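Engineer: Provided below for reference: sequence and predicted model.
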Amino acid sequence: MKSIAVYCGSSLGASEIYKEQAILLGKFLAQEKITLIYGGASVGIMGTIADAILKEGGSVIGVIPTFLEQREIAHKDLTELICVDTMHERKAKMMELADGFIALPGGPGTLEEFFEVFTWNQIGLLQKPCGILNINGYYNKLIELFDHMVAEKFLQERSRNVFYVDDNYESLFSKMRTYEPPAIKTY
């Protein structure tokens, strides 16, 4: 993997552990020479992981819609900042540039981005690994919901396994490196 898109919050969250883990992940990505593809902001967990990678001499590409860049939240010190017109273009560009995807703690926007790559992998429009870094059990309820979807037959077990979950970034990357795209879903 040469690049990874990280979806995460534009706030720091309620616990210091989110920031701490974002810094550790950033250092890891820089050491592994994996380029970060992210939303381009200087704030929250987004800014934290970008700063950590840049501090270690790593590469960071931000993709930000013009309306957010105009609100002065764009990170000014990135390796590259790509400005696009819409949120849809942002997601498409990030999908194009990234070899894989990870969700860190975040809000509805983080989930929306993750769900799109998960869904696209499930139906065969995308064939790249995706994972959830479950810091401090943040995504436990979401994981329970996926398990409930399987139990209620709204999600096939093979589709549930399209993404990886781990509370350790090194272990998550180890799993993602072994990714094999599933057979394209048929009905």
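Structural biologist: Received the coordinates, thanks.
Engineer: alpha carbons only for contacts and neighbour counts from here, please
Structural biologist: Will do.
Engineer: list of residues touching stretch 78-89?
Structural biologist: Under the contact criterion C-alpha atoms under 8 Å, 6 or more residues apart in numbering, stretch 78-89 has outside partners 40, 50, 54, 59-67, 69, 75, 90.
Engineer: should've said stretch 120-136
Structural biologist: Here stretch 120-136 has contacts from 17-18, 21, 99-105, 117-118, 139-140, 159, 162-169, 172, 176-177, 179-185, using C-alpha under 8 Å, 6+ apart.
Engineer: quick one, which of the residues you listed are buried?
Structural biologist: If you count burial by 16 or more other C-alpha atoms under 10 Å, the buried members of these come out as 18, 21, 99-105, 117-118, 139, 159, 162-167, 169, 172, 176, 179.
Engineer: next one for the comparison:
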Amino acid sequence: MNIAVYCSSSDAIADKYFADARKVGKAIAKAGHTLLYGGTFMGLMGALAKENMKYGGKRVGVICEKIIDMEGVVLDDENLLTVETLSLRKAKLVELADAHVVLPGGFGTLDEAMSILAMKQVGESEAPVVFLSTDGFYTSLQLQFQKFYKEFFAGENFKEAYHFINKVEELCELIAEFR
């Protein structure tokens, strides 16, 4: 199974987020799945990929040219697919992924997650989406989703399109169910 993981490339965030990223990288490797991710060794992406490598995991980084050109970017150039734009990067990850995991991240991570959910809403993707809410990171987003349903901006049936979890162990159980 190809599992796309979306997360922060920032090195300035709290250690608790790095710990969970490492656990996810290890879990994907130990389960024999392929990690799809943003292609850098920076921030949570780096922790995720390095831990995946440490446990013999397979990985494919998908990166856009503008990110390669940014100063200070450390690339995983061993297994890297390069595309022209962020939109093409999202499309390639969706094309390759059997499941999507969203770790804590900023605007880019949120953009990727919302794009996947929008694709699911119109039937362009059937792959499951899981938000790992480390230390309640996605609690506010989960509340916003509930408001969508309460105020009829989304149909109740869409609740099955994604999962919010709090621990990596829950992710391992869900991935086993997705097979």
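Structural biologist: Received the coordinates, thanks. The structure displayed is predicted, hence computed values, not measured ones.
Engineer: re the thing from before, quick one: which of the contacts of stretch 78-89 of the first structure is most hemmed in?
Structural biologist: Sorting those by how many neighbours each has (other C-alpha atoms under 10 Å) puts Ala50 first, at 31 neighbours.
Engineer: give the contact list for the nearest residue to that residue once chain neighbours are set aside.
Structural biologist: Counting by C-alpha to C-alpha, 6 or more residues apart in numbering, Ala50 of the first structure lies nearest to Val60, which is 6.4 Å off, once chain neighbours are set aside. By C-alpha under 8 Å, 6+ apart, the contact list for Val60 of the first structure reads 35-38, 50, 53-54, 78-80.
Engineer: distance of the aligned partner of Val60 of the first structure in the second structure from Glu169 of the second structure?
Structural biologist: The alignment partner of Val60 of the first structure in the second structure, by TM-score structural alignment, is Arg59. According to C-alpha to C-alpha, to the nearest Å, Arg59 of the second structure and Glu169 of the second structure sit 21 Å apart.
Engineer: repeat for Ile28 of the second structure
Structural biologist: Going from Ile28 of the second structure to Glu169 of the second structure by C-alpha to C-alpha gives 11 Å.
Engineer: repeat that for Gln146 of the second structure.
Structural biologist: Gln146 of the second structure is 24 Å from Glu169 of the second structure, by C-alpha to C-alpha.
Engineer: show me which of these two is the more surrounded one.
Structural biologist: Comparing Gln146 of the second structure with Glu169 by other C-alpha under 10 Å, the one with more neighbours is Gln146, at 16 against 12.
Engineer: shouldn't the more buried one be within a helix?
Structural biologist: Yes. Gln146 of the second structure forms part of a helix when assessed by DSSP: H, G, I helix; E, B strand; the rest coil.
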